[in-house]
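**Student:** requesting a structural model of the entry that follows:
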Amino acid sequence: MISLLFSGVAIVLLLTAGYWVRGRNGQRPTGTWAMAALLVSFALAFASYVPFVESAVESLVPHVGRLLSNSFTLAAATSVLAFLLQLNLEPDEAIRSIRLRVLFLCASVAGMAVLFAAEQLTDRSPKLYACYVLIYVSYLGVTAKDFCEQTWRQSKRSRRRSQRIGLRVTSAGCVFALLYSAYKVFGAVSVGFGLGLIPENARCSTPVTPFRCGFSVTAPALAVLLIALGLTLPAVAWPFSQFLRRRWETRSYAALGPLWQDVTGATPEVVLAAPELNEKNEKDADDSDFLLHRRVIEINDGALALRPHRSPRVQESAERGVAARGMAGTPEGDAIVEAAVLRAAVHAKQAGSETRAEAAPPAPGASSREGNLRAETEWLLLVARAYAQDGVAGSVADELTPAGTDPQA
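**Tutor:** A predicted model of the protein is given here:
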């Protein structure tokens, strides 16, 4: 169970590191190499706990697996800070801070190596082991605290939802790292003073059995996975969210087609001129966002041009029909009324009817949606659906504006 857990974590982290190192569109985001170092360091730390790997290295130097694992963990902690510094500081200042952290890392690892060697020569002195653990835990704990504070603060300022969620997941991982650090300090004090509070050389049968394994095994595993997941989530979520956005834009563009065709057929002057294709705008001409934005503008401009033909009688009749169905005051009900008014206005314009002295007012919420492409599109989708499918919108408009007659009559 433990072997499978550590092996799986190491493989996942190495794959994640490969994703980060892989260039995207010829560029790599800020902090790529720091992130890769973080993930690889954590992967090597967990790999050193896999039984067959641990047996292989300790056949050369007894108990050296602990030193390797702890060193890789400190390297990962340094990489975490390096990543954060590159995001939050100016390049020159970030480089100076990272160099200082690397010097502290080297000094800490060197101190741990010296204490480890002395511990082996003195038949594993408990006091030397306690000093070794305190160096390790101090560096790790301070780093986890700083990173937790910075990621939580940054999550409050981030505009992208995936970044906010990712940073808060990372902060949760840092909390588990602090729990692990506190456990290690407790263990170091127990060993250094011979208190016997934690059994020596005891192994965990599961990640939570006995209870202390929740701190020694589960807490660091969760810390690593949550930190890796939190920092990687925005990079993975971004292309997926873009795919969903483009699919919504493409489907919305198609769904608005029938409404657009009728409105622009009655008011062809609102159709925007096709752009002259060149190297700058050739891509925009096929972009779903560009096409949808253009269609929404043309429908709105057409509705504005049809305003003199908006019939109050049609609007009142549609409102009564909507109220009879219990939909009055709902977005769907308002869309049905608007669809009926638009259908009647299109018929009136095509029939050459005279303009009205008093036109029906626009649909509710028009000013609040102005300038918001998604809100405007979602509203027009409701109108387009009612325009094409709803019985009230069709029957009211057709009854009050029969072909070839004046809808004002």
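**Student:** all contacts plus neighbour counts: C-alpha atoms, from now on.
**Tutor:** Will do.
**Student:** from residue 315, how far out is the closest residue to residue 231 other than its chain neighbours?
**Tutor:** What sits nearest to residue 231 in space, not counting adjacent residues and going by C-alpha to C-alpha, 6 or more residues apart in numbering, is residue 166, at 5.8 Å. In this structure, residue 166 and residue 315 are 48 Å apart, going by C-alpha to C-alpha, to the nearest Å.
**Student:** another sequence for comparison is provided below:
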Amino acid sequence: MVVFQVLEWTCACAGLSAFAHTVPALLRRRRPRPATVALSAYFLCSGVSFLIALDAVAPAVGRALGDPDRVSLVVHLAVLALTAAQQVVLAHWTYPPARAARRARGWLVAFGAVSIVLVVLFAHLKARQEVSGIEETNWRQLGGGGYTVYLCLLFGALAVGQVETVRLSWRYARMANRTWLRRGMAAVVVGGSLCLLYSLLGFAEVAGHGEAMAKVDLLRWLVGDLGAALEIFGWTVPTWGRRLSALAGWVGRYRAYRRLRPLWAALYEASPAIALDPPRSRLGELVPPRDLRYRLYRRVIEIRDGQLALRRCATAPDVADGERRAEDEAAALWTALRARQVGGAPVAVGVPDVGDAHGDGGGDLAGIDGEVTWLLRVADSFASLANGVNRGG
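**Tutor:** Now for the predicted structure:
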């Protein structure tokens, strides 16, 4: 089915891409951390298990292995390996080093033993010719008790591993102090739960009979693929999620920088001395500056300076900052700028003392976000006034 092919191609590409991303981190260290090595192994095994099972790839892999049946065996061994790798990662993330090392060794020995047994069982079944065209989707027609043992051992090991994955991921999600890491572990919990359901449905198919099992088989593959995709997502999102947040922050700063320009330009025209650097052209303003965060900070400071300079042309009535609306401040600035342009006497308008109530007032780069938010509201109202006058003119 197309849905399965899309999911499996996605998981194969995502797993191998994540593995490629971890390789530089492994090479940079003479002795990489065990959790990093295990996570890299997880990505590699996950990507390989999906890749070699694809309809477009499996026949060529079968020819290379000398037996098409061996493709399924390799897939099963890769799935066992990635399940064991998850336990190693979570052990080192959750427990003290000595205890984590003991638990990791225990899981590796256990899954290694299961893998050896599966290989022996597979070889025995092939020697007795009880298996031909071995595929999980047609085991109900095989009728061999040996393969039933094989599948029960496989599903049992996977179920135990996923129960531990869900348990430790949930525990670590509650311990994590980074947003994207918590989200990633939550995705692993959901994915691991679906993979556990995959194993339970596998047991149901082994024990079941009749056409109803065909529907169970489709459901099993669907939840298995979705679970694997969610687990890959969960293990990778702490890395690329931070970059996504950084990109969103950059886009927000760029939009704020552009939206503040009309207000800044009007104040600059009235008081050119407020600008530390000469203004760029309108076309140049479209090109994001290299030091965007600093430029946004400077724009806020220069708007503040321009507002203060207007006091020579406007007097401020006693209006509490907490009661002042963005529209009122924009109207006050508009009136003061018009008064300055015509060279009239001071008028009674409220030119705000910026930085007291609506920003942090500290003048530092880290605490400028509140001031930016307020000035954006003022700038939008100011632009509306300017557009209304232009249309009226």
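**Student:** do you know the score for how well these two fit?
**Tutor:** Here the superposed chains carry a TM-score of 0.68, computed using TM-score structural alignment, normalised by the length of structure 2; 350 aligned residues with a C-alpha RMSD of 4.7 Å.
**Student:** ok so, going back, please confirm that the residue nearest to residue 231 of structure 1 is located within a helix.
**Tutor:** Yes: assignment of residue 166 of structure 1 by DSSP: H, G, I helix; E, B strand; the rest coil places it within a helix.
**Student:** now the spatially most central residue of structure 2: which helix or strand?
**Tutor:** The C-alpha lying nearest the average C-alpha coordinate of structure 2 belongs to residue 241 (C-alpha atoms, centre = their mean; 3.1 Å). Under DSSP states H and E, the secondary-structure element containing residue 241 of structure 2 is helix 212-259.
**Student:** next SSE downstream of that helix?
**Tutor:** From helix 212-259 of structure 2 onward toward the C-terminus, using DSSP H and E, the following helix or strand is helix 261-270.
**Student:** could you give the separation of that following helix from the chain centroid?
**Tutor:** Distance of helix 261-270 of structure 2 from the chain centroid (C-alpha atoms, centre = their mean, to the nearest Å) equals 39 Å.
**Student:** one more: stretch 102-117 of structure 1?
**Tutor:** Centre to centre, stretch against its chain (C-alpha atoms, centre = their mean), the figure for stretch 102-117 of structure 1 is 38 Å.
**Student:** just give me the neighbour total for residue 369 of structure 2.
**Tutor:** Other residues near residue 369 of structure 2 come to 15 when the count uses other C-alpha atoms under 10 Å.
**Student:** list the residues that contact it.
**Tutor:** residue 359 (C-alpha atoms under 8 Å, 6 or more residues apart in numbering).
**Student:** which one in structure 1 is aligned with it?
**Tutor:** Counting by TM-score structural alignment, residue 369 of structure 2 corresponds to residue 374 in structure 1.
**Student:** any idea which helix or strand carries that match?
**Tutor:** Residue 374 of structure 1 belongs to helix 373-389 when assigned by DSSP H and E.
**Student:** again, but for residue 141 of structure 1
**Tutor:** Assessed by DSSP H and E, residue 141 of structure 1 sits inside helix 126-157.
**Student:** between helix 219-255 and that helix, find me the angle.
**Tutor:** With axes from the mean of the first three to the mean of the last three C-alpha atoms, to 10 degrees applied, the angle from helix 126-157 of structure 1 to helix 219-255 works out at 20 degrees.
**Student:** report the distance from helix 126-157 of structure 1 to the chain centre.
**Tutor:** Distance, centroid of helix 126-157 of structure 1 to centroid of chain: 26 Å (C-alpha atoms, centre = their mean).
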